[in-house]
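> sequence below, structure please.
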Amino acid sequence: MIESLKIEYRDHFPELWSGRLQLRKLKPSDQGELHRIMNEPSVQRYISFSRETTGLPGRLFGHFMESYHTLSALHFALILRGSCRFIGLCSFQHWQENEGRAALGYMLSPDCWNQGLATEAVRTVMTFGFEQMRLNEITARCDPANLASIQVLHKCGFTEELLSHEGIVNEQGRLHRLSRYVRHPLGKASSNSDTLLHK
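Have a look, this model is predicted:
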């Protein structure tokens, strides 16, 4: 099967809208705020990027630009409507078009937490994923201590898989435990795709 959607999105990246947000492709003008947000200590606690990547604005932005070429991931910049301010990202990572699988990830500037914006962004990309990308499964990994992100997942219909604790090794060489969540439209079995989340 030809991966036709990846070809289409490479040429014409989707643009989505919700009540308070515009979701679009990253632009060079977003680079400064992207770097600032990803280097916030409260954000870095829950993301999987190394400091070698997040510490250099050009390298960080280049990472996302490369993803737009390969389309192994779809990274949507979150823009507040009205102010046109960049406030974070909401992404489908590990996208397997032929299998209909992708993993969800998101992060917001800390001053935008607790306003329902993460839930709004996730619902918007989730609807797009099921209806336009023809996904039959969306997964996510979340730190059990990140209660705000867990709440967002529950609001959006994700369920935790039992005995699903996984982990990554952080920069200090310690195993970081994560829980795995899944969302699907028709009750199909879950996959092994995953990513990190942040409210």
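> please count neighbours and contacts with C-alpha atoms only from this point.
Fine.
> tell me where this protein has helices.
Counting by DSSP state H, the segments of the chain that form helices are 4-11, 31-38, 41-44, 51-54, 57-70, 117-131, 147-155.
> any idea which of those helices gets closest to A140?
Closest approach to A140 among the helices of the chain (C-alpha to C-alpha): helix 147-155, 8.7 Å.
> for the helices of the chain, which one sits closest to R180?
For R180, the closest of the helices of the chain is helix 147-155, at 10.3 Å, according to C-alpha to C-alpha.
> chain center to the closest one, what's the gap?
Computed by C-alpha atoms, centre = their mean, to the nearest Å, the chain-centroid distance of helix 147-155 equals 14 Å.
> packing partners for the lengthiest strand in the chain?
Counting residues, the longest strand in the chain under DSSP state E turns out to be strand 85-96. Contact here means 3 or more C-alpha pairs under 8 Å, 6 or more residues apart in numbering; DSSP states H and E; on that basis strand 85-96 packs against helix 31-38, strand 74-80, strand 101-108, helix 117-131.
> could I get the buried residue list for that strand?
For strand 85-96, burial by neighbour count (16 or more other C-alpha atoms under 10 Å) applies to 86-96.
> need the residues you listed in a markdown table (columns: distance to M126).
Formatted as a markdown table, these follow (distance: C-alpha to C-alpha, whole Å):
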| residue | distance to M126 |
| --- | --- |
| F86 | 20 |
| I87 | 19 |
| G88 | 17 |
| L89 | 14 |
| C90 | 10 |
| S91 | 10 |
| F92 | 9 |
| Q93 | 12 |
| H94 | 15 |
| W95 | 13 |
| Q96 | 15 |
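> second chain to compare with the first, below:
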Amino acid sequence: MTRHKLIFPQSFPTIHTERLILKQATIEDAEDMHIYLSNETVCRYMGIDAHESIKDTKGEIKWYDNIFKEQTGIRWGISLKNNPTIIGSCGFLNLEKQHYRTEIGYELHHDHWRKGIMKEAITAVLRYGFQEMNLNRIEAIIDPANTSSVQLLEKIHFVQEGLLREYELGQKGFDDVYMYSILKRDYEKSY
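Below you'll find the predicted structure:
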């Protein structure tokens, strides 16, 4: 089977959608990002503690920079077209180039929940991953209690593959997670 090579961008890509700009987050965005990353409700299912200090949030931005430099992921800051403030992020992590596979992660400021913003952002990131990077599989690992995320992924054609028992060490012990995925062929049929 002949495959085109996986393509990782040389410079950080900016993505425009109908309402959003997905762009590189910088240290200058730390205060805006700290507002939602310090919120327990936002961080509940992220596998991280809510940020206690701006230093924590700057560390998160440095992690975004590092995964891009190391070519193991891309994390876009999400802003509305009419306001440059970053209100969330979405992107790839744990990129496995030899297998054309990555994981998707995302979070959004609670003031912007239930407005279709994350659906719009994830759809744009999927398009970038499959069309520009030539990925074959994008996975999402979801806490079963995160019903909003489960509904969102199913709405955008991710398939639940099963329950991974005690897959991650969380704040209260080992947590079960759902494994979801979307394949390039699924994407091409659905979009």
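> give me the contact list for the strand or helix carrying Y187 of the second structure.
Secondary structure from DSSP states H and E places Y187 of the second structure in helix 184-190. With C-alpha atoms under 8 Å, 6 or more residues apart in numbering as the test, helix 184-190 of the second structure has contacts from 130, 135-137, 157.
> before we move on, back to that, the helices and strands packed on strand 85-96 of the first structure into a markdown table, with extra columns for mean neighbour count and distance to H63 of the first structure?
Shown next, in a markdown table, are those (neighbours: other C-alpha atoms under 10 Å; distance: least, C-alpha to C-alpha, whole Å):
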| stretch | mean neighbour count | distance to H63 of the first structure |
| --- | --- | --- |
| helix 31-38 | 18 | 11 |
| strand 74-80 | 23 | 11 |
| strand 101-108 | 25 | 15 |
| helix 117-131 | 19 | 21 |
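> and these as TSV, adding distance to L163 of the first structure?
Output for those, formatted as TSV (distance: least, C-alpha to C-alpha, whole Å):
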stretch	distance to L163 of the first structure
helix 31-38	30
strand 74-80	29
strand 101-108	19
helix 117-131	25
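> which among these is found nearest to L60 of the first structure?
Once these are compared by C-alpha to C-alpha, helix 31-38 is nearest, at 7.2 Å.
> mean deviation, that closest one versus the second structure?
Here the mean offset of helix 31-38 of the first structure against the second structure after fitting is 1.6 Å, by mean C-alpha distance after the TM-score superposition for the first structure.
> what about that helix, distance to the chain center?
On C-alpha atoms, centre = their mean, the centre of helix 31-38 of the first structure falls 15 Å from that of its chain.
> now that helix and strand 74-80, what's the angle there?
100 degrees (axes from the mean of the first three to the mean of the last three C-alpha atoms, to 10 degrees).
> summarise which helices and strands helix 31-38 of the first structure is packed against.
By 3+ C-alpha pairs under 8 Å, 6+ apart, helix 31-38 of the first structure packs against helix 57-70, strand 85-96.
> got TSV for the ones you listed, with distance to D11 of the first structure too?
Below are those laid out as TSV (distance: least, C-alpha to C-alpha, whole Å):
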stretch	distance to D11 of the first structure
helix 57-70	9
strand 85-96	17
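> what's the closest of the ones you listed to I7 of the first structure?
Nearest of those (C-alpha to C-alpha): helix 57-70, 9.7 Å.
> report the buried residues of the closest one.
Quick answer for helix 57-70 of the first structure (16+ other C-alpha under 10 Å): 57, 60-61, 64-65, 68.
> contacting residues for E97 of the first structure?
By C-alpha under 8 Å, 6+ apart, the neighbours of E97 of the first structure are 3, 5-6, 133, 135.
> what lines up with it in the second structure?
Superposed on the second structure with TM-score structural alignment, E97 of the first structure falls opposite K97.
> where's its match relative to G73 of the second structure, distance?
Applying C-alpha to C-alpha, to the nearest Å, the value for K97 of the second structure to G73 of the second structure is 10 Å.
> so which of the helices and strands packed on strand 85-96 of the first structure comes closest to S50 of the first structure?
helix 31-38 (10.4 Å).
> redo the helices of the first structure as TSV? Include distance to P110 of the first structure.
Listed next are the helices of the first structure as TSV, based on distance: least, C-alpha to C-alpha, whole Å:
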stretch	distance to P110 of the first structure
helix 4-11	30
helix 31-38	8
helix 41-44	7
helix 51-54	17
helix 57-70	19
helix 117-131	11
helix 147-155	12
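> out of those, flag the one nearest Y106 of the first structure.
helix 117-131 (7.6 Å).
> report the angle between that closest one and strand 101-108.
Using the same axes, to 10 degrees: helix 117-131 of the first structure against strand 101-108 is 160 degrees.
> helix 117-131 of the first structure vs the second structure, average offset?
Counting by mean C-alpha distance after the TM-score superposition for the first structure, helix 117-131 of the first structure comes out at 0.6 Å.
> onto which residues of the second structure does that helix map?
Aligned by TM-score structural alignment, helix 117-131 of the first structure falls on residues 117-131 of the second structure.
> show me how far that stretch is from its chain's centre.
9 Å.
> so how far is P185 of the first structure from the residue nearest to F61 of the first structure when sequence neighbours are not counted?
The shortest distance from F61 of the first structure to any non-neighbouring residue, by C-alpha to C-alpha, 6 or more residues apart in numbering, is to Q31 (6.2 Å). The gap separating Q31 of the first structure from P185 of the first structure is 35 Å, by C-alpha to C-alpha.
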